[in-house]
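A.B. asks: Sequence unavailable; structure follows:
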């Protein structure tokens, strides 16, 4: 390769015998590796790349003795300034460490309080991800989030302390080998005490992706939830265990509302029907109680999280006995008996009829 111009001007190179017959983009890889394929393609589109005076394309074959005309070298893009996270206060460090309920060389498990977002977003400046510097190791390496909880959902949240652990745990969640158990208070009492909800979910149009709904079209994603009724407060409310077998956004909330038993305090999906009268808090009554997941170093992480104050108070007010909780984790993925399917379908149909009836009342008032 013979260069016949300075690098800050239009440059010309003569193709050597060693490069005879190769593609032009291959020539750039050999001799001008700083010129990426995207840059070479742009030079070609704008007519700045020439071969013996004629416009050239990256895929053109070149011959010994031809002259390649190349624009001036481009200055490398300035590196993006590193965004420094604000230093945490002593109170913030203490706050995030108080959440820790398990710690080992590969994992940290926290009991996330309700009202704290997992990650930042629009109008969300305070979140768990922003507090993770307070859980950094002695080398200053912060743990990594490997799954999420809704802002208003409390409970078990797993953090990985190393890249290897993050990859291992992420695979466990995506492969559905992790077992997650939630406790919830729901309005009314499900007819089927040990049931399975299999309703596809999708983003509700017109909500900007902020709300999900049951979507039985081809666009709906398969979504499966097992539930078990632990105890009931008459016909007013029930304490249920929920086990998601898929991980869709707001899955538990949408599924329970769809079968006519919204989670207490979930105005987003249950409307006014989700709020109980009396001393019951209007906060969301959904708690990630337990997580069981294989550990990258062998064995398992199996952790439970204590209830937040508002949920514990509601349970006591309704007379529930906490000793009845923490049912054994069996290997049954869900109840799929014909009777179970029939009752689940009946509950869905009943909920839809109730929804249509409400819509008719609304039109009548208008």
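C.D. replies: Ah, there it is. Treat the numbers as computed from the prediction; the structure is a model and nothing was measured.
A.B. asks: okay, CA-based contacts and neighbour counts for the rest of this
C.D. replies: Will do.
A.B. asks: So what touches stretch 225-234?
C.D. replies: Applying Cα atoms under 8 Å, 6 or more residues apart in numbering, the external contacts of stretch 225-234 come out as 189-190, 193-198, 238-246, 251-252, 255, 318-320, 324-325, 333-335.
A.B. asks: Second structure follows, compare the two:
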């Protein structure tokens, strides 16, 4: 039965991608190893026939997914109208190519262990048009708020992923940090590791790739807490959080990378907000700037500390 949960039809936007990649994008919370296994053992069928992992799927292909690979718990929890409305409520910019949201605190960008509600999952309920498939272009940590870009088609996602990688897209964050930097303007150029056990593990002395974060001091509260404007030039995992900890100014509320104590009676949350994104129009000369308002708890903290938030 084509309309059931065991069968999916390949959309125009997925034409000619590998079968194993298509499965990875369409089966939640599974590993690449498992994908290879279910293909190899014939549990996946395309048009009723077995295929190899490198088979290029075609628009209209009917693909059978093994029933034990379907996330029934998530399906039961999802309410399509609610999820779609939630994404739209977060929307702060949209054109023919991208949708941009102001991601709230505590909402994960993608799924994982014990994460049932996330942006990527919400997008599945918007993907109703045959020629469009909304997909994430980049990520924000679960407890980081702010600007998050979503592409409406694969070619758009590829265009902006490349733009991020080549530093064509400019990102601006704000953060509350412990202490006060000596210099009003600074640049952190320290290679960081993806592994983490203790602070000394942050630095990767063997890595050749440059990892750079620029910052500007906006204001400070008695030298104890400072408001920084931050511009990451590269996009490594937890780059801003690790870099600021390495220079002795961890972000307020960062329980993982060094600032366990919440100061001055502030709400117990991470004070890092993706404030602005400046990017080119899709295959055009237009420059687009999108600004996300800071969450209420962040605004209240700035007000409580009597900080000047003007640039």
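C.D. replies: Arrived safely, thanks for sending. This one's a predicted model, so the numbers in the text were calculated from it and none came from an experiment.
A.B. asks: For the two chains, what TM-score is obtained?
C.D. replies: These two chains, once laid on top of each other, score a TM-score of 0.72 by TM-score structural alignment, normalised by the length of structure 2; 245 aligned residues with a Cα RMSD of 2.4 Å.
A.B. asks: List the ones among the contacts of stretch 225-234 of structure 1 that fall in helices.
C.D. replies: When those are checked against helices (DSSP state H), the matches are 251-252, 255.
A.B. asks: Buried members of the residues you listed into PyMOL, please.
C.D. replies: Selection of buried members from these for PyMOL, criterion 16 or more other Cα atoms under 10 Å:
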select buried, resi 251+252+255
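A.B. asks: Residue 275 of structure 2: how many residues sit nearby?
C.D. replies: Residues lying near residue 275 of structure 2 (other Cα atoms under 10 Å) number 22.
A.B. asks: name the element it belongs to?
C.D. replies: With elements delineated by DSSP states H and E, residue 275 of structure 2 resides in strand 272-280, which encompasses its position.
A.B. asks: okay, that strand sits on what stretch of structure 1?
C.D. replies: Aligning strand 272-280 of structure 2 against structure 1 (TM-score structural alignment) gives residues 286-294.
A.B. asks: contacting residues around that stretch?
C.D. replies: Around stretch 286-294 of structure 1, the neighbours that count as contacts under Cα under 8 Å, 6+ apart are 152-156, 169, 172, 177-185, 263, 300-307.
A.B. asks: related to what we said a few turns ago, quick one, which of the contacts of stretch 225-234 of structure 1 are buried?
C.D. replies: Using 16+ other Cα under 10 Å as the burial test, these include 189-190, 194-198, 238-246, 251-252, 255, 318, 320, 325, 334 as buried.
A.B. asks: what helix or strand does the closest residue in space to residue 46 of structure 2 that isn't next to it in sequence sit in?
C.D. replies: The shortest distance from residue 46 of structure 2 to any residue other than its chain neighbours is 4.6 Å, reached at residue 63 (Cα to Cα, 6 or more residues apart in numbering). Of the helices and strands defined by DSSP H and E, residue 63 of structure 2 is found in strand 62-64.
A.B. asks: What is whichever helix or strand comes after that strand packed up against?
C.D. replies: Of the helices and strands lying after strand 62-64 of structure 2 in sequence (DSSP H and E), the nearest is helix 72-77. In this structure, helix 72-77 of structure 2 packs against no helix or strand, with contacts taken as 3 or more Cα pairs under 8 Å, 6 or more residues apart in numbering; DSSP states H and E.
A.B. asks: So what touches helix 72-77 of structure 2?
C.D. replies: Defining contact as Cα under 8 Å, 6+ apart, one finds that helix 72-77 of structure 2 is touched by residue 116.
A.B. asks: how much does the following helix or strand past it stray from structure 1?
C.D. replies: Per DSSP H and E, the first helix or strand lying C-terminal to helix 72-77 of structure 2 is helix 80-90. Between helix 80-90 of structure 2 and the aligned residues of structure 1, the post-superposition mean distance stands at 1.8 Å (mean Cα distance after the TM-score superposition for structure 1).
A.B. asks: quick one: the helix or strand following helix 80-90 of structure 2 aligns where in structure 1?
C.D. replies: Along the chain past helix 80-90 of structure 2, the next helix or strand (assigned with DSSP H and E) turns out to be strand 91-94. Applying TM-score structural alignment, one finds that strand 91-94 of structure 2 aligns to the residue range 100-103 of structure 1.
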